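In: quick one, fold the following:
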Amino acid sequence: MISLLALSCVLLLSLSFPQKQVAAAGTSVKGFYVSGSTLYDATGSPFVMRGINHAHTWYKNDLATAIPAIAATGSNVVRIALSSGSKWSIDSMADVQKILALCDQYKLIAMLEVHDATGSDNTSDLNAAVNYWISIKDALIGKEDRVIVNIANEWFGSWSTATWASGYQSAISSLRDAGIKNTLVVDSAGWGQYPTSVFTSGNAVFNSDPLHNTIFSIHMYEYAGGTAATVKSNIDSALAIGVPVIIGEFGYKHTGGDVDEATIMSYSQQKGVGWLAWSWYGNGGGVEYLDLANGPAGSLSEWGKSVVNGSYGTMATSVLNKIYTTTGYVPVPDNGANPSPTATPTPTATPTPTATVAPTATPSTAPGNLMLYYRAGETNVTDNQIKPHFNIKNNGTSAVNLSGLKIRYYFTKEGSPSLNCAIDWAQLGAVNLTTSFGSLNTTNTDSYLEIAFTSGAGSIPAGGQTGDIQLLIYKSDWSNFNEANDYSFDATKNAFSSWNHVTLFQNGSLVSGIEP
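Out: Next up, the predicted model:
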């Protein structure tokens, strides 16, 4: 976006052309590359971005909370706003390394961008961004398969092309000469909303890259994405010249008018185009309505629900990068150098510790495959309903039949009335779920809800997920519960998070969580 203030936002359009092995600024390494209208990952598989923008540089202390929460939306990429120090507090190389390690842990591809040059027509501001990347290049080299560099957010605010093109030709040459081989992203002119700059001069900019590994970015707000016809025309025009298109930013409205976000998401799905919504939280200057969440791990706004849970949202359409789901994947060393020590993801997807300490050090997930996410659908601990929400994610390399899975949620029922469960909503379809109750006599638990799946639920593909499963537990007399002492309840988890006090069983064996 044009910053957290009232600046115009951008549409990211990813432009790439057939990959060539060339020798100028170094030989290509194993990482992202482009061919025709498709962006490929390091396994040679098409990669369609589904993700969220995060304004990290203004909220540096929220990193450990925000990244797991963004990962829980099903996103496969996060675009991180950084500062070169020109306008805001600099994000040092150590800071960037920490960001990348956390993204890697949560299997998120990191697209990094420098925000200081936003809207500027001065080549010196673009050069400052280039110098910043060169100063932290040791954090980027060796991570070409999981880090993408968006050179400068919305540099060149004017709606013209010549200076924009020449500026980026020079910038790309400098980055490649410095040994940075990551896929590069170039925002279009006009605060990112003038895609004509890409249509007319994109080839010249692309051909300045000796690795032929540059893509272009359009940000879709009121000008580049205001109507269905505009959205489709911009996407089609980019694809027509042989470029893979990604929508690097978009909202549902903006300062100058409405945005057709429904067409952005549906037409992108139809065309195999990636997108990243703006932005996780923290917007100001009159565009607070673009917050997807109410805080770093807050509940989703209506805008957030559309992006995450909509028919074409992240839960329904995002697929993990295959480097995280391909058994035995190892990055190819760069010119004989050893791969980065963080290149291989950590063996479990266990997030940072939550406010409630797990009773033992047993990991909350089985190494490798299934992850159960939980959030509290409501946080009133003494009302007459319990509303747990779940999502199961398959981090393995093959599909998992849902009929072999069962979820358990543990609580105390307070009294003798019989228990009932309603399925408020399930992306899989309520008809494909069954619920039942069981009894236990242990810590903070005398009852549990068990959720099972019929054969009609199908399977979770590799890298896929079930999407939202939203439940409501109530008593036959609608008397109150006391959730404060319930084993599975956690009021702090109002965005999907891994939580080891809910359990997932596969064919009768515990694969996620800790039983009470």
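In: okay, CA-based contacts and neighbour counts for the rest of this
Out: OK.
In: ok, the closest residue to Asn401 other than its chain neighbours - how many residues close by?
Out: Spatially, and ignoring its direct neighbours in sequence, Asn401 is nearest to Ser459 (4.2 Å; CA to CA, 6 or more residues apart in numbering). For Ser459, the number of neighbouring residues by other CA atoms under 10 Å comes to 19.
In: can you check Gly286 too?
Out: A total of 13 residues lie near Gly286 under the criterion other CA under 10 Å.
In: surely it touches Leu4?
Out: No: counting by CA atoms under 8 Å, no contact exists between Gly286 and Leu4, whose distance comes to 9.5 Å.
In: distance of Ser201 relative to Asp187?
Out: 13 Å (CA to CA, to the nearest Å).
In: pull out the buried positions in the helix or strand containing Tyr374.
Out: Assigned by DSSP states H and E, Tyr374 falls within strand 370-376. Buried residues in strand 370-376, defined by neighbour count with 16 or more other CA atoms under 10 Å: 370-376.
In: packing partners of that strand?
Out: In terms of contacts (3 or more CA pairs under 8 Å, 6 or more residues apart in numbering; DSSP states H and E), strand 370-376 is packed against strand 388-394, strand 497-498, strand 502-506, strand 509-512.
In: turn these into a markdown table, columns for distance to Ser75 and mean neighbour count.
Out: Formatted as a markdown table, the entries for the helices and strands packed on strand 370-376 read as follows, by distance: least, CA to CA, whole Å; neighbours: other CA atoms under 10 Å:
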| stretch | distance to Ser75 | mean neighbour count |
| --- | --- | --- |
| strand 388-394 | 11 | 23 |
| strand 497-498 | 13 | 28 |
| strand 502-506 | 22 | 23 |
| strand 509-512 | 21 | 19 |
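In: need those strands in a markdown table with distance to Cys103, can you?
Out: What follows is the helices and strands packed on strand 370-376, written out as a markdown table (distance: least, CA to CA, whole Å):
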| stretch | distance to Cys103 |
| --- | --- |
| strand 388-394 | 17 |
| strand 497-498 | 15 |
| strand 502-506 | 24 |
| strand 509-512 | 21 |
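In: related to what we said a few turns ago, the buried residues of strand 370-376: which two are farthest apart?
Out: Leu370 and Ala376 (20.3 Å; CA to CA).
In: please report how far Gly304 lies from Phe453.
Out: Taken as CA to CA, the span from Gly304 to Phe453 is 27 Å.
In: ok, Ser201 and Asp187, which is more surrounded?
Out: Set side by side, Ser201 and Asp187 show unequal neighbour counts under other CA under 10 Å, the larger going to Asp187 at 33 against 16.
In: which one is the more buried one nearest to, not counting chain neighbours?
Out: For Asp187, the nearest residue in space outside its immediate sequence neighbours is Ser217; the separation is 4.2 Å by CA to CA, 6+ apart.
In: quick one more, to check against the first:
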Amino acid sequence: MKKRLRMAGAAIIPLFALLLSMLVAAQPANAAVGLHVSGRNIVEANGSNLILRGVSLPHAWYTGQTASSLAGIKSLGANSVRIVLSGGRWPANGASDVANVIAQCKANRLICILENHDTTGYGEQSGAVTLDAAVDYWISVKSALAGQEDYVVLNIGNEPYGNNNVSGWTQATSSAISRLRGNGFQHLIMVDAPNWGQDWQFVMRDNAAAVAAADSQRNTVFSIHMYGVFDTAAEINAYLGAFQTAGLPLVIGEFGDNHSDGNPDEDTIMSQAQSRGVGYLGWSWSGNGGGVEYLDMVTNFNASALTSWGQRIFNGANGIRQTAKEATIFGGGNPSDTTAPTTPGTPAASGVTSSGATLTWTASTDSGGSGLAGYNVYREQGATDPQLGQTATNSITLTGLSASTQYQVYVRARDGAGNLSGNSSLVTFTTTAGGGGGGCSVTATAQSQWGNGYVVQPVTVTNTGTSPVTSWTVTFTLPSGHTVVGSWGASLTTSGQTVTARNASYNGSLGAKASTTFGFQGERPSGNTSVPSGYTCTAS
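Out: A predicted model of the protein is given here:
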């Protein structure tokens, strides 16, 4: 079977219309625009090869985490992100939401793969919808997608069949593609395999050519999900080899380093994807629940808190950092540029307060021809928030730090081709003791509850003092047997049954009498109806 996510949240997405550039030579009437298939490869409008290297982000259930997560995913080297959306099986992501997500992907220089999750397990899982219904959703948000063909891939429906009646996949997928084209969609289309994405009955493999031919623009890429079915090198090589021999485009649209249905061979998956020029998108950034929390790449959506799976996919052999090339439309992707930028100068800390500091350093230079794309800041000690990926600069103001805490920071540069500089020398500074600002109060509401879980939101933090504060901390007690499985608007840590919630970087500063909110999701033993209590607040 497949992973399940514990859900909380609604939706969003982006856009702005772009006119297509005039083509140098006349093209066939049905020629694809923007991202498109060329033989076995995905290429950009200018013909540059694009090998997807990224992860899935559960936007539909954690909309409040999307902005910071996209920045974190980019800072770890990805060139693409697969965004989970819903047309109504969960709170629907409408056109304005989709437009916003696309805009955020573009701002972070990430190719945006949008997928409708409502189809997951159709025929086997209650509530799943057909691919035809998924197309209805795409038509409903078409205004957000028009003109985004250079930046967006449409993954029609996630894992559109479970293990029942999978022979229907071929006609249903072909019809969905035809409907999209008939409604004017010119985007690169991605289609998932049946059998919960793993195609163990080989329906997609054996019918891919027919489905590709059903696309009037010949602009469809196939997506295989590799979990327990792909636990040996032989199985992985045979499947990838079949598409390579057929000359058909394939991506590994999901995979993990562990799963309840078997132990995927992620080392072979990643090495063979690299050697064969096949894209891969790991599952998933954060927010997994229902027993598959081990598939989280980071803890609590925090890019500086990589799990073992996150370390493997981002920093391991054939991982994202090592192999991803930024799309040329964002200024990257120069495969001939292998020259790393120079190492930035040692940062100097100034303006240190109880909750922040300003760092400046001598900027890096780049002689490889791609241009500097940004830098990363790493918190070495006392860190609670993520690495920061920003546009090229030689200064940054850090916020949301803890009072009376020592921090060690270094910076490194990344150029447009994805090459990373060496680490600068560390700068060490200690935040001041703080004080002065005033007190705070906290109230909490259990918004919804079910048998073994609940969502608490809003947790409202109010500055009760007469002067501004720059940070706050809330503590509360979990009843015995309870665990926190997700949070938004704050960074949560647990010690025994005591939970400490610290403000996020964007909501720590509160004027006198001002308020902000956060929320979290908990799990509890079956039959237990209690919720957390004993909320207290401090601010500085």
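In: got a TM-score for the pair?
Out: Comparison of the two superposed chains (TM-score structural alignment, normalised by the length of the first structure) gives a TM-score of 0.65, and 382 aligned residues with a CA RMSD of 4.1 Å.
In: still on that earlier bit, closest to Ile70 of the first structure out of the helices and strands packed on strand 370-376 of the first structure?
Out: Between Ile70 of the first structure and these, the shortest gap by CA to CA is with strand 497-498, which sits at 9.4 Å.
In: for the closest one, name the packing helices and strands.
Out: strand 370-376.
In: so the strand it packs on versus strand 502-506, what angle?
Out: If you take axes from the mean of the first three to the mean of the last three CA atoms, to 10 degrees, strand 370-376 of the first structure sits at 150 degrees to strand 502-506.
In: tell me what angle strand 370-376 of the first structure forms with strand 388-394.
Out: Taking the same axes, to 10 degrees, one finds strand 370-376 of the first structure and strand 388-394 inclined to each other by 160 degrees.
In: now do the residue nearest to the spatial centre of the second structure against Ala172 of the second structure, distance only.
Out: Within the second structure, the residue whose C-alpha comes closest to the C-alpha centroid is Leu57; the distance, by CA atoms, centre = their mean, is 3.3 Å. Note on Leu57 of the second structure: its distance to Ala172 of the second structure, by CA to CA, is 26 Å.
In: the residue nearest to the centre of the second structure -> the first structure?
Out: Using TM-score structural alignment to pair residues, one finds that Leu57 of the second structure aligns to His54 in the first structure.
In: repeat for Tyr375 of the second structure
Out: Under TM-score structural alignment, Tyr375 of the second structure pairs with Leu372 in the first structure.
In: list the contacts for the residue nearest to its match when sequence neighbours are not counted?
Out: Residue nearest to Leu372 of the first structure in three dimensions, not counting chain neighbours: Ile392, with 4.6 Å by CA to CA, 6+ apart. For Ile392 of the first structure, the contacting residues are 370-373, 465-467, by CA atoms under 8 Å, 6 or more residues apart in numbering.
In: determine which two of those are furthest apart.
Out: Using CA to CA, the pair of these lying farthest apart is Leu370 and Gly467, separated by 13.6 Å.
In: follow-up on the earlier one: I'd say the residue nearest to Asp187 of the first structure and Val186 touch.
Out: Yes: when contacts are counted by CA under 8 Å, Ser217 of the first structure is listed as touching Val186 (5.6 Å).
In: all helices of the stretch 251-400 of the first structure, in order?
Out: 261-271, 302-309, 314-317 (DSSP state H, counting those that start in this stretch).
In: quick one, the second one and helix 261-271 angle?
Out: Read that as helix 302-309 of the first structure. 10 degrees.
In: so helix 302-309 of the first structure corresponds to what in the second structure?
Out: Mapped onto the second structure using TM-score structural alignment, helix 302-309 of the first structure covers residues 308-315.
In: what residues does the matching stretch touch?
Out: Identification of contacts with stretch 308-315 of the second structure by CA under 8 Å, 6+ apart yields 76-77, 256-257, 282, 294-298, 319-322.
In: Ala71 is in contact with the match of Leu57 of the second structure, correct?
Out: No: applying CA under 8 Å as the test, His54 of the first structure and Ala71 come out as separate, 11.8 Å apart.
In: Asp199 of the second structure -> the first structure?
Out: With TM-score structural alignment as the criterion, the equivalent of Asp199 of the second structure in the first structure is Tyr194.
In: thinking again about what came up before, and the strand holding Tyr374 of the first structure against the second structure, how far off on average?
Out: Mean deviation of strand 370-376 of the first structure relative to the second structure after superposition (mean CA distance after the TM-score superposition for the first structure): 1.6 Å.
In: for stretch 67-87 of the second structure, grab the matching residue range in the first structure.
Out: With the alignment judged by TM-score structural alignment, the segment of the first structure matched to stretch 67-87 of the second structure spans residues 64-84.
In: how long is the matching stretch from one end to the other?
Out: Across stretch 64-84 of the first structure, first to last residue, CA to CA, it's 21 Å.
In: buried set for it?
Out: Using 16+ other CA under 10 Å as the test for burial, stretch 64-84 of the first structure gives 64-84.
In: picking that back up, how close does the match of Leu57 of the second structure sit to Ile90 of the first structure?
Out: Here the distance between His54 of the first structure and Ile90 of the first structure works out to 16 Å (CA to CA).
In: tell me the SS of Gln97 of the first structure?
Out: Using DSSP: H, G, I helix; E, B strand; the rest coil as the criterion, the local structure at Gln97 of the first structure reads helix.
In: give the equivalent position in the second structure for it.
Out: When the structures are aligned by TM-score structural alignment, the residue of the second structure matched to Gln97 of the first structure is Ala99.
In: and that match, how far from Ser487 of the second structure?
Out: Spatial separation of Ala99 of the second structure from Ser487 of the second structure under the definition CA to CA is 25 Å.
In: so for Ser266 of the first structure, which of the helices and strands packed on strand 370-376 of the first structure sits nearest?
Out: When these are compared by CA to CA, strand 388-394 sits nearest Ser266 of the first structure, at 22.5 Å.
In: off-centre distance for that closest one?
Out: When distances are taken as CA atoms, centre = their mean, to the nearest Å, strand 388-394 of the first structure is centred 16 Å away from the chain's centroid.
In: if we can go back for a sec, mind putting the contacts of stretch 308-315 of the second structure in CSV, distance to Gln186 of the second structure included?
Out: Putting the contacts of stretch 308-315 of the second structure into CSV (distance: CA to CA, whole Å) gives the following:
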residue, distance to Gln186 of the second structure
Leu76, 31
Gly77, 28
Gly256, 31
Asp257, 34
Gly282, 26
Tyr294, 37
Leu295, 33
Asp296, 33
Met297, 33
Val298, 35
Gly319, 31
Ile320, 28
Arg321, 31
Gln322, 32
